[in-house]
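Colleague: please find the sequence and the predicted model below.
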Amino acid sequence: MHTAEAHDTERTHQTPHPTRSPMPATYTFDRAQAADRAAILSIYHACVGLPGCTWGYDYPSAETIDHDLAHGWLYCLRQGDVIVGVVSVGNFGELTEGDIPWSAAQRPCEIGRIGVLPAAQGQGLGRRLLELALGVARRQGFDAMRLLVSPGNAPALALYRRAGFRTVGETDRYDIHWLCMELALRSMAGCSPAATCRAR
């Protein structure tokens, strides 16, 4: 299994929106640790019931977090000491079954379980998480990123489409109808964070 290197810890900067209250300019993005488990689960649970969210209190669960931690797939976006966003990225193997017409990518990865603390939503952190996750995938040498998204999750759909993801098919899983989306990646293995997707 390929793991992220030390330079997966990044500091990113944000220019405050003129109509919003001032906020710290620096965020830290790094691999989640066991000590982050409770905070991550709190974010997952806080997102349940939000428009477009398909999660329940049984998924993502504490067991999901432990699984992602064990494989090194789970990352956190921190504002100071507070985790404000989470994302999992790696070769989950969750989207290989079925007849989804994925591309012929040799080393695809998956992205999932993206969550932003509700109090921190509306500040572009979803886009920031996606950009940073793409940077992780590129540095690890993946050549495509795949995901499932609910057709009713308009904000997520807009985010992925702006990033260049294309819809390649549809599927029904977990009693939910999904769009299957994919983005071709150019490997940046060995590059420094400065050469990767930097939040703007």
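Modeller: Structure's in. What do you need?

Colleague: contacts, neighbours, all on C-alpha from now
Modeller: OK.

Colleague: how far does stretch 153-160 sit from the chain's center?
Modeller: Using CA atoms, centre = their mean, to the nearest Å, we find the averaged C-alpha position of stretch 153-160 to lie 13 Å away from the chain's own average C-alpha position.

Colleague: can you list the neighbours in contact with whatever helix or strand residue 113 lives in?
Modeller: The secondary structure element spanning residue 113 is strand 108-116 (assigned by DSSP states H and E). Counting by CA atoms under 8 Å, 6 or more residues apart in numbering, strand 108-116 makes contact with 43-44, 47, 60, 84-93, 95, 125-126, 129, 133, 137, 142-148, all of which sit outside it.

Colleague: and the next helix or strand past that strand?
Modeller: helix 125-139.

Colleague: just the angle for that following helix relative to strand 108-116, thanks.
Modeller: In this structure, helix 125-139 runs at an angle of 150 degrees to strand 108-116, with axes from the mean of the first three to the mean of the last three CA atoms, to 10 degrees as the basis.

Colleague: now the strands: where do they sit in this protein?
Modeller: Ranges of strands in the chain, per DSSP state E, are 10-13, 26-31, 74-79, 82-90, 108-116, 144-149, 166-173, 176-184.

Colleague: could you dump those to JSON lines with mean neighbour count and distance to residue 65?
Modeller: Formatted as JSON lines, these follow (neighbours: other CA atoms under 10 Å; distance: least, CA to CA, whole Å):
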{"stretch": "strand 10-13", "mean neighbour count": "16", "distance to residue 65": "22"}
{"stretch": "strand 26-31", "mean neighbour count": "19", "distance to residue 65": "12"}
{"stretch": "strand 74-79", "mean neighbour count": "23", "distance to residue 65": "8"}
{"stretch": "strand 82-90", "mean neighbour count": "23", "distance to residue 65": "9"}
{"stretch": "strand 108-116", "mean neighbour count": "21", "distance to residue 65": "10"}
{"stretch": "strand 144-149", "mean neighbour count": "22", "distance to residue 65": "18"}
{"stretch": "strand 166-173", "mean neighbour count": "15", "distance to residue 65": "20"}
{"stretch": "strand 176-184", "mean neighbour count": "19", "distance to residue 65": "22"}
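
Colleague: before we go on, here's another structure to hold up against the first:
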Amino acid sequence: MSSAEIFLKKATAEDVDSVIKIYNAVKGGKFCVWNENYPTEEDARGDMEAGCLYVLIKDGETIGCASVEPVAEDDDLPFWQINDGTHRETSRIAISPAHQGKGYAKLMVSLLISELKKDGVSSVHLLAAKENPPALHTYISLGFEIIGECFRYGHDYYVCEKLL
């Protein structure tokens, strides 16, 4: 990773096209379980409008994105240690293919965790596809714990949580 200007920010309407490009670029990649139907432009726009979409910017270019939701469909899983409204679920985490393998996902999730701590969030939930060992390694290196397993959206996932 270079010493370039890198920062995380909440996405604006101007960022949505870049997010969609990242979504489409990673679909079909080696570890990605996304398909042509997910995630969509509607997902990106909806997350942005709800203030839930973040982007990682490097030298003026959007190289990563993640969504953070206060209420998510995975809240019904029985494994969560904290599931009382003070938690957030992180999903749709992606780094553009040209920037993968360089530590940017770890940086982005770390910056996201820092923002959530400032906001008083008590824990972060996420599902890590079993088919994506690099992502799981990143999450574990950031202090996430595997607290269960589930089958959702046509794939097997590790249920991960980080208490803040």
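Modeller: Done, it's in. A quick note: this is a predicted structure, and the numbers were derived from the prediction, not measured.

Colleague: before we move on, the earlier item: in JSON lines: the strands of structure 1, plus distance to residue 102 of structure 1.
Modeller: Putting the strands of structure 1 into JSON lines (distance: least, CA to CA, whole Å) gives the following:
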{"stretch": "strand 10-13", "distance to residue 102 of structure 1": "31"}
{"stretch": "strand 26-31", "distance to residue 102 of structure 1": "28"}
{"stretch": "strand 74-79", "distance to residue 102 of structure 1": "24"}
{"stretch": "strand 82-90", "distance to residue 102 of structure 1": "16"}
{"stretch": "strand 108-116", "distance to residue 102 of structure 1": "10"}
{"stretch": "strand 144-149", "distance to residue 102 of structure 1": "8"}
{"stretch": "strand 166-173", "distance to residue 102 of structure 1": "7"}
{"stretch": "strand 176-184", "distance to residue 102 of structure 1": "7"}
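
Colleague: out of those, which comes closest to residue 38 of structure 1?
Modeller: strand 82-90 (10.5 Å; CA to CA).

Colleague: the closest one vs structure 2 - mean distance after superposition?
Modeller: By mean CA distance after the TM-score superposition for structure 1, the fitted strand 82-90 of structure 1 averages 1.2 Å away from its aligned residues in structure 2.

Colleague: quick one: contacts of that strand?
Modeller: Strand 82-90 of structure 1 is touched from outside by 39-40, 43, 68, 73-78, 109-117, 120, 125-126, 129, 133, 136-137, with contacts defined as CA under 8 Å, 6+ apart.

Colleague: whereabouts in structure 2 does that strand align?
Modeller: Aligned by TM-score structural alignment, strand 82-90 of structure 1 falls on residues 61-69 of structure 2.

Colleague: please name the nearest non-neighbouring residue to residue 80 of structure 1.
Modeller: Closest residue in space to residue 80 of structure 1, ignoring its immediate chain neighbours: residue 27 at 6.9 Å, by CA to CA, 6 or more residues apart in numbering.

Colleague: wait, isn't that neighbour in contact with residue 13?
Modeller: Yes - here residue 27 of structure 1 reaches residue 13: they are 6.5 Å apart, a contact under CA atoms under 8 Å.

Colleague: for residue 105 of structure 1, what are its contacts?
Modeller: Counting by CA under 8 Å, 6+ apart, residue 105 of structure 1 makes contact with 143, 144, 184.

Colleague: separation between residue 155 of structure 2 and residue 57 of structure 2?
Modeller: 30 Å (CA to CA, to the nearest Å).

Colleague: farthest residue from the center of structure 2?
Modeller: Farthest-out residue of structure 2 from its mean C-alpha position, per CA atoms, centre = their mean: residue 3, at 23.1 Å.

Colleague: against residue 99 of structure 2, how distant is that residue?
Modeller: For residue 3 of structure 2, the distance to residue 99 of structure 2 under the criterion CA to CA works out to 14 Å.

Colleague: how big is the offset of the strand holding residue 113 of structure 1 relative to structure 2?
Modeller: Superposing on structure 2 and averaging over aligned pairs (mean CA distance after the TM-score superposition for structure 1), strand 108-116 of structure 1 comes out at 0.8 Å.

Colleague: what's the angle between that strand and strand 144-149?
Modeller: Using the same axes, to 10 degrees, the interaxial angle of strand 108-116 of structure 1 with respect to strand 144-149 works out to 50 degrees.
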